[in-house]
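> coordinates only, sequence not included:
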C-alpha cells in the first residue's frame, strides 16, 4: 500500500501543478503515517478496506479537530489515488472502496461582497497606502478574474485593446477552456494608463517588483498584502480579494445591467448558474414581491 502511494505521487508530480501536488503529497503521506502507526502498512492495495479508510478519517477528525470540509478533502485525496490504479493499472484493485464512504455535509458560506461604505473606505485606503494592490484590486473588480489562478498569471499579450477583450488561456481558466472577458470604457482607461506597450508582450502584468516582468507574482502574494489593510479597517475574514469580483456583480445588477452582459463578464455557463451565484450574495431577481399584510 505504501509503495503504491509513493508510485502515485511520482506520477502526480509530473501531471499536477506544484501547489496542487503538495496538497496531495501532504494528505497521502499523513494517511501513510496512519497505516504505519496502526501496523497495517504491509497490506496490499487490494486488501485496504473501507473500514481502514473510514477509521483513519474519523479518528483524525476527532483527534485533530477536522471540520467536515477537511474530512472530505482527505477522502477525496485517497479516492483519487485509488482511482488512479483502477483506471491505469491491471491487477491492482477491482473496486475503489473509498468511493463508497459517505461524505458529511459541508455548509457553504456563500460569496461575500463588500458593503458600499466599506468598499469606498477600502478603495481610499488602498489608493493611499498600497497603490499597486489598489491597481490589482481594480483589475479584479473590472475583469471579474480569479486573483491567484487567473489575474496573477495575466500576460500583456493576453490583453487585446483593439478587440477590447482579455484572453484567459485554457490552462488558467476554471472551465479549462479559452475564455474572453470584455473591456468596458472605465477599464480601458485604467489599462491605457499602465503603458503596457513599453514592456515585452510576454511579460506578466503583475509581479513582485511592481512592474511587468518575465516572472509573475507568487501565489498568495497579493493576499498577504491585503491582510494588514483588512485588519486596519476591521474587515471580517469572509471578505477577501474575491469580494471585489462579487461587489462588481452586485453593482452591475444595481445599475440595471442586462443579465446576458453580466454572464459575459462572470463567464457563467448558463443564466441559472448566474442566478445561483447572485442568490448566494442575497440578490433575488424576478418580479417585485408585494405582500398585503393586515395590521396587528
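Received it, and whenever you're ready, just let me know what you need. Predicted model, so just to flag it, every value in this text is computed and none were measured. Numbers count the residues shown, from 1 in each chain.
> going forward, measure contacts between C-alpha atoms and count neighbours the same way
Fine.
> which parts of stretch 207-220 are buried?
Within stretch 207-220, the residues that qualify as buried are 207, 212-213, 215-217, counting by 16 or more other CA atoms under 10 Å.
> Tell me which residues are up against that stretch.
Contacts to stretch 207-220, defined as CA atoms under 8 Å, 6 or more residues apart in numbering, come from residues 132, 148, 152-153, 196, 199-200, 202-206, 221.
> second one coming, line it up with the first:
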C-alpha cells in the first residue's frame, strides 16, 4: 500500500523527496515480446526502513505499444516518488486493498489502464477495441489537462461534463460516436463503483445525444432478384446462401453468422452461441420455411457438427471464412450491378429481413425474439428507424376538414 509521507513542509512535484528512492526504468528484455516486461524501481519502506525493489508489469501486443506503455509508467512512477511516496506504511488505520499489479499507482490514469486490462479477458476482440479507443481518447485528455494523477474518487461530475463537452465541441465527433464514448466511460466508472472504490459515477447524469438512423440501406425486391441472378451467373451459391441466412435469421454477418457451426442448425431453430453473440448470451432464432428448404438443399446438417457452415471453399469445413471474405464477395456483386452506393452492404440484408418479417406478420413480439432485442422499446425504435410504424392504418379514419 502506497502513501505520501511529506515533511513538515508539503512536498510538491518537482521538489526533492523527503525519502530516498531509485528512479523507475524498464528492465532489459532485448525487445522480446514473448517475455514479461517490467518497470522496476526502488522506494522507501517505512516498515523495513530501507529501499525495497518494486515493479509494474508492462502490457502490449506490439513492440511500439509496450515501449509507450513503459514510458508512461516510468513517467508516472517517478513523479510519485519525487512527490514523497513510500511503501509499507506504518499506520493504525487498515489499508484499503488495491490490485497487486498496480499497487504503485493510485491515480485516475492508472485506473483506466487496469480497467482495460481486466476487461480484455471478458470482452470480444471488437468490443475491446472499441473500449480501448474510447479510453485512449480519455487518457489523452487527462494528460493534457493534468488530471491523470488525481485520485479516481475525486474526478467530479463537473469534470465529466467538461470532458464530454470537449468531445462534442472540440473533437466534433458525431452523436453516435459521442454516445459510444459516454457508454464506455459510464462502464469504466461503474467498474469501480461496483467494487466500492467510488461512491458515485460522475458520468451517470450525462444524457446521450439523439442519433440518426444507420446508413445501412435495405434492398428492394428488384435489387434482390438481380443479386440472386448475379450469384447464379458467377456460380457463387454460398454467397446467396449466406445472404439468405442474414435475411431470415437477422444475425450479425461478421461476428455471428460467419462463425456459425453445423451443430448450431437445429430442427426448428438456429443457435447463436454466446461466444459470438454481441450480448454474450446463447439464444435461438426460428428457421422459416424458405431458409429450411435451402438448408435441406445444401444438406448442411449432414456435415460434422463442429464444422463451420461458411468457408472460403464454399462448403462447411474446419476453418471459417476470414472476416472480410463475404464483404468482399458481396461488394464484387454490387459493383457488377452498379450498386456502388456505400449504404448498400451486408448489414442491409438484416434490415431487409426485418422489413419483410414485419410486413408479413405485423408481430412486433416475434421481431423482438428474432432480433434478440432485450426489450420491445428497442424493437420499436428499430422499426421506426427503418420507417415502419406499429399501425400504418391508424390515421386512416381521420376525417377531412
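Now that the structure is in, tell me what you want to look at. Quick caveat: nothing in here was measured; it's all calculated off a predicted structure.
> Where helices are concerned, which of the buried residues of stretch 207-220 of the first structure count?
Among those, no member falls in helices (DSSP state H).
> Nearest to residue 67 of the first structure, out of these: which one, please.
Nearest to residue 67 of the first structure among those is residue 217, at 31.1 Å by CA to CA.
> what number of residues lie near residue 195 of the first structure?
9 (other CA atoms under 10 Å).
> Next one: it from residue 188 of the first structure, what distance?
For residue 195 of the first structure, the distance to residue 188 of the first structure (CA to CA, to the nearest Å) stands at 12 Å.
> about what we covered before: mind checking which of the contacts of stretch 207-220 of the first structure are buried?
With burial judged by 16+ other CA under 10 Å, the buried subset of the contacts of stretch 207-220 of the first structure is 132, 148, 152-153, 196, 203-206.
> Dump these to a markdown table, plus distance to residue 19 of the first structure and secondary structure.
Listed next are these as a markdown table, based on distance: CA to CA, whole Å; DSSP: H, G, I helix; E, B strand; the rest coil:
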| residue | distance to residue 19 of the first structure | secondary structure |
| --- | --- | --- |
| 132 | 25 | helix |
| 148 | 12 | coil |
| 152 | 15 | helix |
| 153 | 15 | helix |
| 196 | 29 | helix |
| 203 | 22 | coil |
| 204 | 20 | strand |
| 205 | 21 | coil |
| 206 | 19 | coil |
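> Residue 92 of the first structure: which of those residues is nearest?
Of all these, residue 92 of the first structure sits closest to residue 148, with 37.8 Å by CA to CA.
> Quick check: residue 276 of the second structure touching residue 258?
No - in this structure, residue 276 of the second structure is not within contact of residue 258 by CA atoms under 8 Å, at 9.5 Å.
> The stretch 1-150 of the second structure: strands as residue ranges?
Using DSSP state E, counting those that start in this stretch, the strands found in the stretch 1-150 of the second structure span residues 3-4, 22-26, 37-45, 50-58, 85-86.
> Find me the equivalent region of the fourth one in the first structure.
It stands for strand 50-58 of the second structure. Alignment note (TM-score structural alignment): strand 50-58 of the second structure is unmatched in the first structure.
> what do you get for the second one?
Strand 22-26 of the second structure lines up with nothing in the first structure when matched by TM-score structural alignment.
> packing partners for that strand?
Counting contacts by 3 or more CA pairs under 8 Å, 6 or more residues apart in numbering; DSSP states H and E, strand 22-26 of the second structure is packed against strand 37-45, helix 63-82.
> Looking at the first structure, name the residue matched to residue 283 of the second structure.
Checking with TM-score structural alignment, residue 283 of the second structure has residue 179 as its match.
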